[in-house]
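# following is a predicted model, sequence given first.
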Amino acid sequence: MDKGSETRHLNKQVLGKLVVVAVLMFGFGYALVPMYKKICEITGINVLTQKDETVKETGNTQVDTSRTITVEFDANAQGPWRFRPTKGSMEVHPGQMAEVVYEVVNTQSRSIDAQAIPSYAPQQAAAHFKKLECFCFKQQTLGPNEAKQMQVVFYIDPALPKDVKTITLSYTFFEINGSGGKAS
């Protein structure tokens, strides 16, 4: 082998290795979201979007009318849509069932798969904010230019510390697949 053909052979080997690395990196990136969901499910890290199964067992039997909690609603959109609660806040008694509706409008001419992730302030309120029904429990598919009203049915656990007078429920609504759906 002369020097030129040996160099070409080594270049082909390096190129082959780089192609394999690129394919492996793409595969890992593609598998990352399902792996993350599974790890969160196994470890219980992402408990904020799970349905509160204890409600069916214990039911809503106690309403603490001696105090009132202000629940403020917030919406953050990370994608091509408008997203907002229909009301900015409401007063509830701990243990009292309440409902709020969020509106989302897909402003694109394509379908979009999206997911909402809740967060709470103060953080200690998260354990006491019990959602019975929520659009955040599953992915939402919005058709081209589609508008949806999605409800959240909740109650505040009466065990909420007495010094907490206001809770902010905030949702961030983001696109699941960067490619969105198919164009219409």
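Good, I have the coordinates. Numbering: from 1, shown residues only.

# from now on I want contacts and neighbour counts done on CA atoms only, so please keep to that.
OK.

# in this structure, which spans are helices?
3-43, 54-58 (DSSP state H).

# one more structure, for comparison:
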Amino acid sequence: MKRENSRMVGKLAVITVGMFAFGYALVPIYKSICEMTGINILALGEQVVSGQKANVVNTQVDTSRTITVEFDANSRGPWDFKPAQRSVQVHPGEITTVMYEFQNIQNRRMSAQAIPSYAPLQASAHFNKLECFCFNQYTLEPGEKKAWPVVFVIDPKLSKDVSTITLSYTFFEVGGKTPAAPVASVKVPAVESAGS
């Protein structure tokens, strides 16, 4: 019985060592198969051509068109809020990063969030933000300054009539004391009675 147990432990040890060896061998085996078949699309940038990295070109960029993107900043409340640059020129399909600068000019901690808007309105469906400070709410200490990015790409399907897009943000205090915009009231005229 003891001999059979020792034999079984030996077999299990060999199987365990074999499994670890196979696990380590999978990476070079996978790389070899991908190189032979050309199916590893993610590694295209790692291929070496005559000692240099291959330049992978984004074929979705429409270099035949240039669109001017203008940046606007409005704040409802005590903030210093502005884009780091007023405009950029981009090609549709090209990934672009711009920065917006914020400062809490009050002597108290404040939380705020931004809401974007676009002009012309038809551009909003084609203006894709990959990263934006407008996705989150932020808290700034008194006098604190921050700069946050907006990473965007304009869909090449945007109408060729559009050559300028304005991205505007309104930055407002969350739960703050800034009053809401007034609501227009409508007066209903008095109806005269039929007997008058």
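Ah, there it is. Small disclaimer: the values here were computed from a predicted structure and weren't measured.

# sorry, back to before: so can I have TSV of the helices of the first structure showing distance to residue 78 of the first structure and mean neighbour count?
TSV is the format used below for these (distance: least, CA to CA, whole Å; neighbours: other CA atoms under 10 Å):
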stretch	distance to residue 78 of the first structure	mean neighbour count
helix 3-43	17	12
helix 54-58	31	9
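
# how about those, which one is nearest residue 147 of the first structure?
When the helices of the first structure are compared by CA to CA, helix 3-43 sits nearest residue 147 of the first structure, at 26.7 Å.

# surely residue 126 of the second structure meets residue 155?
Yes. If you go by CA atoms under 8 Å, residue 126 of the second structure and residue 155 touch, sitting 4.9 Å apart.

# could you dump the helices of the first structure into CSV and include distance to residue 145 of the first structure?
Output for those, formatted as CSV (distance: least, CA to CA, whole Å):
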stretch, distance to residue 145 of the first structure
helix 3-43, 27
helix 54-58, 36
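
# which one, of the ones you listed, ends up nearest to residue 84 of the first structure?
helix 3-43 (25.9 Å).

# and that closest one, which stretch of the second structure?
With TM-score structural alignment applied, helix 3-43 of the first structure matches no range in the second structure.

# which one of the helices of the first structure lies closest to residue 118 of the first structure?
Nearest to residue 118 of the first structure, of the helices of the first structure and by CA to CA, is helix 3-43 at 15.2 Å.

# what segments of the first structure are strands?
For the first structure, strands defined by DSSP state E occupy the ranges 69-78, 81-85, 89-92, 98-106, 112-121, 129-134, 140-142, 147-156, 166-175.

# which ones are touching residue 136 of the second structure?
residue 113 (CA atoms under 8 Å, 6 or more residues apart in numbering).

# residue 103 of the second structure versus that one, what's the distance?
Residue 136 of the second structure sits 16 Å away from residue 103 of the second structure, taking CA to CA, to the nearest Å as the criterion.

# which outside residues touch stretch 79-92 of the first structure?
By CA under 8 Å, 6+ apart, stretch 79-92 of the first structure touches 68-77, 98, 100-108, 173-175.

# which of those residues count as buried?
Among the contacts of stretch 79-92 of the first structure, those classed as buried by neighbour count (16 or more other CA atoms under 10 Å) are 68-69, 71-75, 77, 98, 100-102, 104-108, 173-175.

# tell me if I'm right that residue 111 of the first structure and residue 140 touch.
No. With contact defined as CA under 8 Å, residue 111 of the first structure does not reach residue 140; the gap is 10.4 Å.

# re the thing from before, identify whichever of the helices of the first structure lies nearest to residue 144 of the first structure.
Nearest of these (CA to CA): helix 3-43, 24.7 Å.

# from the chain's centroid, how far away is that closest one?
Here the centre of helix 3-43 of the first structure is set off from its chain's centre by 29 Å, with CA atoms, centre = their mean, to the nearest Å.

# same check, this time on stretch 87-104 of the first structure
19 Å.

# what span of the second structure lines up against it?
Under TM-score structural alignment, the match for stretch 87-104 of the first structure is residues 85-102.

# roughly how far does the equivalent of residue 61 of the second structure over in the first structure sit from residue 100 of the first structure?
Counting by TM-score structural alignment, residue 61 of the second structure lines up with residue 63 in the first structure. According to CA to CA, residue 63 of the first structure and residue 100 of the first structure sit 19 Å apart.

# cool, and residue 67 of the first structure?
20 Å.

# isn't residue 155 of the first structure right up against residue 96?
Yes. Between residue 155 of the first structure and residue 96 there is a contact at 5.6 Å, judged by CA under 8 Å.

# ok, how many other residues are close to the aligned residue in the first structure for residue 159 of the second structure?
Using TM-score structural alignment, the partner of residue 159 of the second structure in the first structure is residue 161. For residue 161 of the first structure, the count of nearby residues is 11 (other CA atoms under 10 Å).
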